[in-house]
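Trainee: what's the 3D shape of this:
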Amino acid sequence: MKHIVISFLGKDKPGIVDTLAKVIKQHHGNWQTSSMRKLSGFFAGILEVSVDNEHGDALVAALKDIEGLQVSTAISEPELEKEETIRLDLTANDRTGIITEISSVIHAQGGNLVKLVSTQGNAPHFGQKLFKATATVAISGDEHIESLVNALEDIANDLIVDVIVS
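Mentor: Next comes the predicted model:
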């Protein structure tokens, strides 16, 4: 058994997910986890599929032959142990470089950023752009979590950090 991590990008149109799902099923793959989104007229995503070794190469070839999609794949063995993680909900006034600042602090504090979902919108009643993100970070020990939160809050006085320990 192997796992195939698939990333794709194509002009948004109906049926992209259905096409991917049918190709995966046809080649005996099992859709594990995914994240997909429409962005500026494109549809992009990443997903993980498990498949028996004997069907892996044919599945990869079929995915790369889907018309209108740029597909990239990587094959790996499934991970056996789960990392302990925390979730950080971050809110701040939006500005250039905010992701760089946040990711640099997480790295410097010994954290491993395993998932990041960010959005931008208008702050209610102010009209100013607001940055919101949910970050999943693997980090060990309560003292490291506290140091990480303090370092993130030191980025700017408008950055709010909520921690959810899982």
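Trainee: rest of the way, CA atoms for contacts and neighbours
Mentor: Will do.
Trainee: just checking, residue 28 is part of a helix?
Mentor: No: the assignment for residue 28 is coil, going by DSSP: H, G, I helix; E, B strand; the rest coil, so no helix is present there.
Trainee: Identify the residue spatially nearest to it, adjacent ones excluded.
Mentor: residue 51 (6.4 Å; CA to CA, 6 or more residues apart in numbering).
Trainee: isn't the one you found right next to residue 3, touching?
Mentor: Yes: the criterion here is CA atoms under 8 Å, and residue 51 meets it with residue 3 at 6.3 Å.
Trainee: Can you tell me what sits against the helix or strand hosting residue 36?
Mentor: Using DSSP states H and E, residue 36 falls within strand 30-39. Strand 30-39 has contacts (CA atoms under 8 Å, 6 or more residues apart in numbering) with 12, 21, 24, 43-51.
Trainee: Tell me the buried residues within these.
Mentor: For these, burial is judged from neighbour counts taken by 16 or more other CA atoms under 10 Å, and it is met by 12, 24, 43-51.
Trainee: Here is a second sequence; please produce its structure as well for comparison:
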Amino acid sequence: MNNQLVIAALGEDKPGLVDRLSGWVTDSGCNIADSRMTVLGGEFAVLLLVTGNWNNLAKLENQCDAMQDQLGMTLHIKRTEQRPAEGDYLPYGVDVVALDHPGIVHNLASFFSQRNINIQDLSTSTYAAAHTGTQMFAVHMVLDVPASTHIATLREEFLDFCDRLNLDAVIEPVKG
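Mentor: Now for the predicted structure:
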């Protein structure tokens, strides 16, 4: 089961989509190794990493158009390989909370990109503050920080950067 396929699916949110999508993968003799699924507005977005033997993955690829029609979703499929280990990295988590305004994700991504730090995972959400109802924005990231990075300097630069942008932030090693 070393062969891998990424499936991206997007369509109107309705009950039963996960059941039907996962059933299609299982019925094809494949396995969902990793996934992200969420509702964005009125749309249901899915990312799946599917593993299986070459023939079973080919079956999924061949059934893609029919499944799009059955699910009412747009499907994109791409063969992939296991990500090679590229050097020595330390996993760090970043959590940021701020008043919602445009550019937060871009500013954070730019900060880490300029330091050659890869963003492994990123999720955001908005919510109303408890007592005031003010629109808030939260970001959670997992980073691949090169082991050669001086962490105290990175932390200081990051927290200064966040202070300038009025972002409440924490950066700490990922545990576990």
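Trainee: List the TM-score for the superposed pair.
Mentor: Comparing the two superposed chains by TM-score structural alignment, normalised by the length of structure 1, the resulting TM-score equals 0.89, with 166 aligned residues with a CA RMSD of 2.0 Å.
Trainee: contacting residues around the residue nearest to residue 28 of structure 1?
Mentor: Contacts for residue 51 of structure 1 (CA under 8 Å, 6+ apart) come out as 1-4, 28-30.
Trainee: Of the residues you listed, which are still contacts in structure 2?
Mentor: Contacts from those that recur in structure 2, judged by both residues aligned by TM-score structural alignment, their matches' CA atoms under 8 Å, are 1-3, 28-30.
Trainee: Now, of those, which are buried?
Mentor: Neighbour-count burial within these applies to 2-3, 28-29; the criterion is 16+ other CA under 10 Å.
Trainee: a markdown table for the residues you listed, including distance to residue 162 of structure 1?
Mentor: Converted to a markdown table, those look like this (distance: CA to CA, whole Å):
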| residue | distance to residue 162 of structure 1 |
| --- | --- |
| 2 | 36 |
| 3 | 33 |
| 28 | 41 |
| 29 | 38 |
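Trainee: What is the nearest of those to residue 139 of structure 1?
Mentor: Comparing these against residue 139 of structure 1 with CA to CA picks out residue 3 as the nearest, at 25.0 Å.
Trainee: I figured the closest one hits residue 79, correct?
Mentor: No: applying CA under 8 Å as the test, residue 3 of structure 1 and residue 79 come out as separate, 9.4 Å apart.
Trainee: List the residues that contact the counterpart of residue 95 of structure 2 in structure 1.
Mentor: Matched to structure 1 by TM-score structural alignment, residue 95 of structure 2 sits across from residue 89. Applying CA under 8 Å, 6+ apart, one finds that residue 89 of structure 1 lies in contact with 132-135, 160-163.
Trainee: Would you confirm that residue 89 of structure 1 belongs to a strand?
Mentor: Yes: with three-state DSSP as the criterion, residue 89 of structure 1 is part of a strand.
Trainee: residues of stretch 127-140 of structure 2 that come out buried?
Mentor: Applying a neighbour-count criterion of 16+ other CA under 10 Å, the buried positions in stretch 127-140 of structure 2 are 136-140.
Trainee: what's the matching range in structure 1 for that stretch?
Mentor: By TM-score structural alignment, stretch 127-140 of structure 2 lines up with residues 121-134 in structure 1.
Trainee: Inside strands: which ones of the contacts of residue 89 of structure 1?
Mentor: Counted as lying in strands by DSSP state E, out of the contacts of residue 89 of structure 1, are 132-135, 160-163.
Trainee: Of the residues you listed, which is the nearest to residue 150 of structure 1?
Mentor: For these, the closest approach to residue 150 of structure 1 (CA to CA) belongs to residue 161, at 9.1 Å.
Trainee: mean offset of the helix or strand that contains residue 25 of structure 1 relative to structure 2 (after superposition)
Mentor: When secondary structure is defined using DSSP H and E, the element that contains residue 25 of structure 1 is helix 16-26. Once the two are superposed, helix 16-26 of structure 1 sits an average of 0.9 Å from its aligned residues in structure 2 (mean CA distance after the TM-score superposition for structure 1).
Trainee: Mind listing residues that contact that helix?
Mentor: Contacts of helix 16-26 of structure 1 from elsewhere in the structure, counted by CA under 8 Å, 6+ apart, are 30-31, 49, 59, 62-63.
Trainee: in structure 2, what residues pair with it?
Mentor: Mapping helix 16-26 of structure 1 onto structure 2 (TM-score structural alignment) gives residues 17-27.
Trainee: which of the residues in that stretch are buried?
Mentor: When neighbours are counted by 16+ other CA under 10 Å, the buried residues of stretch 17-27 of structure 2 are found to be 17, 21, 24-25.
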